[in-house]
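Sequence and predicted structure are below.
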Amino acid sequence: MHALRIFGWSFAITALGVAAAGVLGGPRDAAIVAILAILEISLSFDNAVINATILRRMSEWWQKIFLTLGVLIAVFGMRLIFPIVIVALTAHLSPVDVFDLALNDSAQYAEKLGDAHPAIAAFGGIFLFMIFLDFLFDPEREIQWIRKLEEPLRRAGQLDVIPIVVALVALLVVGEAFSGDHTQQVLTSGVAGLATYLAVRGLGEFFEAQGIGDEDDGADDDSAVGGAVAAGDTAAPARSGGTPKLVLATGRAAAFLFLYLEVIDASFSFDGVVGAFAISQNIFVIAAGLGIGAMYIRSLTVYLVRRGTLSEYIYLEHGAHYAIGALAIILAISIETEVPEIITGLVGVAFIGLALVSSIRHRRKEAAAGGDNAGQDDEPDTSREPAPAPL
């Protein structure tokens, strides 16, 4: 029943979207909406895992905002309006002219959106690459999946500018060696993506550290928020219903985390929006199909948070970040070379699948070790760092 409540809106919007497409455009459009929804879900499963790592730091009220207002932003903002804005900027047209083009000459609109792809790939690629680098170079990350790779990088991360340096070097290499005639466009968009990442992430962390704004978000008094945040309570998290009760971000801190989630969603959605024109050139059909898929990704994100799945399967977060790093590389390659969507989707699924298998193996080893040691020592084991399960 709990899962039905979380996914209920997704089921309802799916039925409404497919039915509306069938009534307005016929069975063919209804089928295309369903196909695009499945495509979006398959391409963005790793996005759900990444979202869950951030969303679990937010109060339940903000989680509901992510599932309601966030969906409207995802459907109408990222899948409909944002591509029009990108085309307007790169083609030097007004948004009204671009919207008219999308309605009356979808083929030319798709062509101009394709022309904007180098800028889109550079912006989204550097944003996603920074997420990946910040994860790899995090000096406080104790859980390691591929220890031989991750431990040296974790130690190097004590120099906190390393992710930025690596990202800038990668951007220069891509801009000079792999972007063909789009060097200036790629470098400009890449710097804009890096600046956006640093600004949104930095402001979110600043307000989260300050514990500002727990009075405005309407969170329940018993939601492990409020006073604990304002007082800077650092007590160990307690568990309730399998979900860790963390000191959760509220107010302006949660607002910037929400904005951060939306930019991540935009970075993930770019390739899906461009690729969708290979299936349909109707912008409303594309927005409906990708929007339904985005709704399921949001429901899945909330489900992962409420079930505490990331705590139970400890390498899922690692797999999702490796998938994000791979997607950033694919976006860089796609500036000059077309990469089929199926490859993008399979790479993400492969990393998530391997991480899930490693997590299950780790849980079995822990359970076996616990059974072997049962009753041998009355002293509690205070070592909580899990043993690595390398590939």
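Good, I have the coordinates. A quick note: this is a predicted structure, and the numbers were derived from the prediction, not measured.

okay, CA-based contacts and neighbour counts for the rest of this
Noted.

Mind naming the longest helix for the chain?
As assigned by DSSP state H, the longest helix anywhere in the chain is helix 341-372.

Show me which residues of that helix are buried.
For helix 341-372, burial by neighbour count (16 or more other Cα atoms under 10 Å) applies to 344-345, 347-349, 351-352, 355-360, 362-363.

Which strands or helices does it pack on?
helix 27-43, helix 45-55, helix 251-276, helix 316-333 (3 or more Cα pairs under 8 Å, 6 or more residues apart in numbering; DSSP states H and E).

Could you tell me how far it lies from the centre of the chain?
19 Å (Cα atoms, centre = their mean, to the nearest Å).

Likewise for stretch 175-183?
In this view, stretch 175-183 has its centroid 27 Å away from the chain centroid, taken as Cα atoms, centre = their mean.

just stretch 120-131 next, same as before
12 Å.

do stretch 339-354 as well
Counting by Cα atoms, centre = their mean, stretch 339-354 comes out at 15 Å from the chain centroid.

what does it contact?
42-46, 271-272, 275, 316, 319-320, 322-324, 326-327, 330, 333, 391 (Cα atoms under 8 Å, 6 or more residues apart in numbering).

Who are the contact partners of the spatially most central residue of the chain?
Nearest to the geometric centre of the chain sits residue 47, at 3.5 Å (Cα atoms, centre = their mean). With contacts defined as Cα under 8 Å, 6+ apart, the neighbours of residue 47 are 265, 268, 297, 320.

again with residue 39
290, 293.

And the residue nearest to the centre of the chain, how close does it get to residue 122?
Residue 47 sits at a distance of 18 Å from residue 122 (criterion: Cα to Cα, to the nearest Å).

Got another one to weigh against that:
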Amino acid sequence: MLLKTFGWSFAVTALGLAAAAFYGGWTAFGVVAILSVLEISLSFDNAVVNAGILRKMDAFWQKIFLTVGVLIAVFGMRLIFPVVIVAVSAQLNPWDAVDLALTDKDRYQQLVTDAHPAIAAFGGMFLLMIFLDFVFEDRDVKWLAWIERPLAKLGKVDMLSVCVALIVLLVSATTFAAQAHQYGGTQVDKAETVLLSGIAGLITYLIVGGLSGHFENRLEEEEEREQEATEKDEEEADRTGKPRSAVALAGKAAFFMFLYLEVLDASFSFDSVIGAFAITNDIALMALGLGIGAMYVRSLTVYLVRQGTLDDYVYLEHGAHYAIGALAVLLLVTIRYEINEIITGLVGVVLIGWSLWSSVRRNKALAASGSAKDEENAEISALA
């Protein structure tokens, strides 16, 4: 089961790490490994959401998502999108950006470093909004309750996450951006650039969130229609004595579900691509690392669907979002200060590991309390 589900991911990992070692030695090998872990950790909750929706679809649309969808995710978002970011931020056409990345790494490094304040502000705001919308939402399951409970109460204020993000952007523009570091160690005032880029990142998040909400609403409408049609079929079957037919979502319902999944996946892909710039500016290593991680996310989605166990580790989603929040802060700080790539990459790993450990402890505690309650009930029954 494990090999069947993750076989392609293992193969891509071996090829990707070998290509990284050939391309840049053990340093490149380590960067690609960290990027792969970063992608998996940031997108784990995406895999959980994908699995919850994907299991409602019929076999045809599941196959479409796991074939066409993975091509879009790996080649579109992880390979082409980083080129677009560099091209736009450095005011180059995509072909020149690719040519520089492969043939003139010093010049490419200079352009990316000089454009880093804009990239960091854009990505930092996008990631920060994901984190804020998560922590300001009142959830049944709370990991760090002493933080999440008061934040959930504050989250009842409309548009609070946007207000907080704009305040953070304003502070960043007037502090970090006032002496942003440039190629060669010089410092320049990038306050205007950071403000414009941060607002663009915020707008992008709102657009992506709006599209996701639109597709989700359409999906719910289609599901209601499918449910009504199924109930009519069951009534007809009961009246005529014909066997009932099991209906999986197909047609327009599955199509809108597919669109919703792609928009959702793109939003999560975006944060990992932006986060990757905090670890490396090498587009080849970025594509290798994020591509490997994307394959594992897809395999994990299939595994969760086939196993049907989506709620075993309830704090992992929290850990992933805290990692996103930490990465947003680190990106904004890097506008002025350089942060070691290893530290940046390990922040997400530590938070995900902590949330996994907390989930395991919670499961053991629930199992122990359940066993104690069963023993108590057995003793009461025996006395009775």
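In hand now; what should we look at? Since the model is a prediction, treat every value here as computed from it, not as a measurement.

What would you report as the TM-score here?
Once superposed, chain against chain, the TM-score is 0.77 (TM-score structural alignment, normalised by the length of the second structure); 346 aligned residues with a Cα RMSD of 3.4 Å.

follow-up on the earlier one: report the two of the buried residues of helix 341-372 of the first structure separated the most.
344 and 363 (29.1 Å; Cα to Cα).

Count the neighbours of the counterpart of residue 8 of the second structure in the first structure for me.
The alignment partner of residue 8 of the second structure in the first structure, by TM-score structural alignment, is residue 9. Using other Cα atoms under 10 Å, residue 9 of the first structure has 16 neighbouring residues.

Residue 158 of the second structure now?
Residue 158 of the second structure sits with 9 neighbouring residues when counted by other Cα under 10 Å.

Surely it forms part of a helix?
No. Assignment of residue 158 of the second structure by DSSP: H, G, I helix; E, B strand; the rest coil gives coil, placing it outside any helix.

roughly how far apart are the nearest residue to residue 85 of the first structure once chain neighbours are set aside and residue 59 of the first structure?
Spatial nearest neighbour of residue 85 of the first structure, excluding adjacent residues (Cα to Cα, 6 or more residues apart in numbering): residue 95 at 6.1 Å. Applying Cα to Cα, the value for residue 95 of the first structure to residue 59 of the first structure is 36 Å.

Check residue 38 of the first structure too.
Residue 38 of the first structure is 30 Å from residue 59 of the first structure, by Cα to Cα.

The two - which one has more neighbours?
Between residue 38 of the first structure and residue 59, counted using other Cα under 10 Å, the more crowded position is residue 59 (27 against 18).

Map that one onto the second structure.
Per TM-score structural alignment, residue 59 of the first structure is aligned with residue 54.

cool, residue 177 of the first structure as well?
Aligned partner of residue 177 of the first structure by TM-score structural alignment: residue 175.

neighbours of its match, just the number please.
16.

before we move on, what SS does residue 171 of the first structure have?
Going by three-state DSSP: residue 171 of the first structure is helix.

show me what contacts it?
126, 187, 190.

ok, back up a step: assign the match of residue 8 of the second structure to one of the three secondary structure states.
Relying on three-state DSSP, one would call residue 9 of the first structure helix.

residues touching the aligned partner of residue 154 of the second structure in the first structure, list them.
Correspondence of residue 154 of the second structure to the first structure, assessed by TM-score structural alignment: residue 156. Neighbouring residues of residue 156 of the first structure by Cα under 8 Å, 6+ apart: 137, 139, 162.

Closest one to residue 208 of the first structure out of these, please.
residue 139 (19.2 Å).

contacting residues around the aligned residue in the second structure for residue 260 of the first structure?
The equivalent of residue 260 of the first structure in the second structure is residue 264 (alignment by TM-score structural alignment). When contacts are counted by Cα under 8 Å, 6+ apart, residue 264 of the second structure is found next to 46, 212.

returning to that earlier point: so the match of residue 59 of the first structure sits right up against residue 62, yeah?
Yes. The pair residue 54 of the second structure / residue 62 is scored as a contact, 6.3 Å apart, by Cα atoms under 8 Å.

Run the contacts of residue 171 of the first structure past the second structure and keep the common ones.
Among these, the contacts conserved in the second structure (both residues aligned by TM-score structural alignment, their matches' Cα atoms under 8 Å) are 126, 187, 190.

Excluding chain neighbours, what is closest to the equivalent of residue 33 of the second structure over in the first structure?
With TM-score structural alignment as the criterion, residue 33 of the second structure lines up with residue 38 in the first structure. In space, residue 38 of the first structure comes closest to residue 293 once its chain neighbours are excluded; the distance is 6.4 Å by Cα to Cα, 6+ apart.

now for the helix or strand encompassing that neighbour, which elements pack on it?
Using DSSP states H and E, the element containing residue 293 of the first structure is helix 283-307. Counting contacts by 3+ Cα pairs under 8 Å, 6+ apart, helix 283-307 of the first structure is packed against helix 2-25, helix 27-43, helix 45-55, helix 60-72, strand 243-245, helix 251-276.

Give me the angle between it and helix 27-43.
For helix 283-307 of the first structure against helix 27-43, the angle by axes from the mean of the first three to the mean of the last three Cα atoms, to 10 degrees is 40 degrees.

Which helix or strand lies directly C-terminal to helix 283-307 of the first structure?
helix 309-312.

on average, how far is that next one from the matching bit in the second structure?
Compared with the second structure after fitting, helix 309-312 of the first structure deviates on average by 2.9 Å (mean Cα distance after the TM-score superposition for the first structure).

Off-centre distance for that helix?
That offset, for helix 309-312 of the first structure, works out to 17 Å (Cα atoms, centre = their mean).

now do stretch 257-276 of the first structure
8 Å.

shouldn't residue 295 of the second structure be in contact with residue 7?
No. Between residue 295 of the second structure and residue 7 there is no contact under Cα under 8 Å: 10.1 Å.

Check the contact lists of the two and give me the overlap.
With Cα under 8 Å, 6+ apart, residue 295 of the second structure and residue 7 have no common neighbours.
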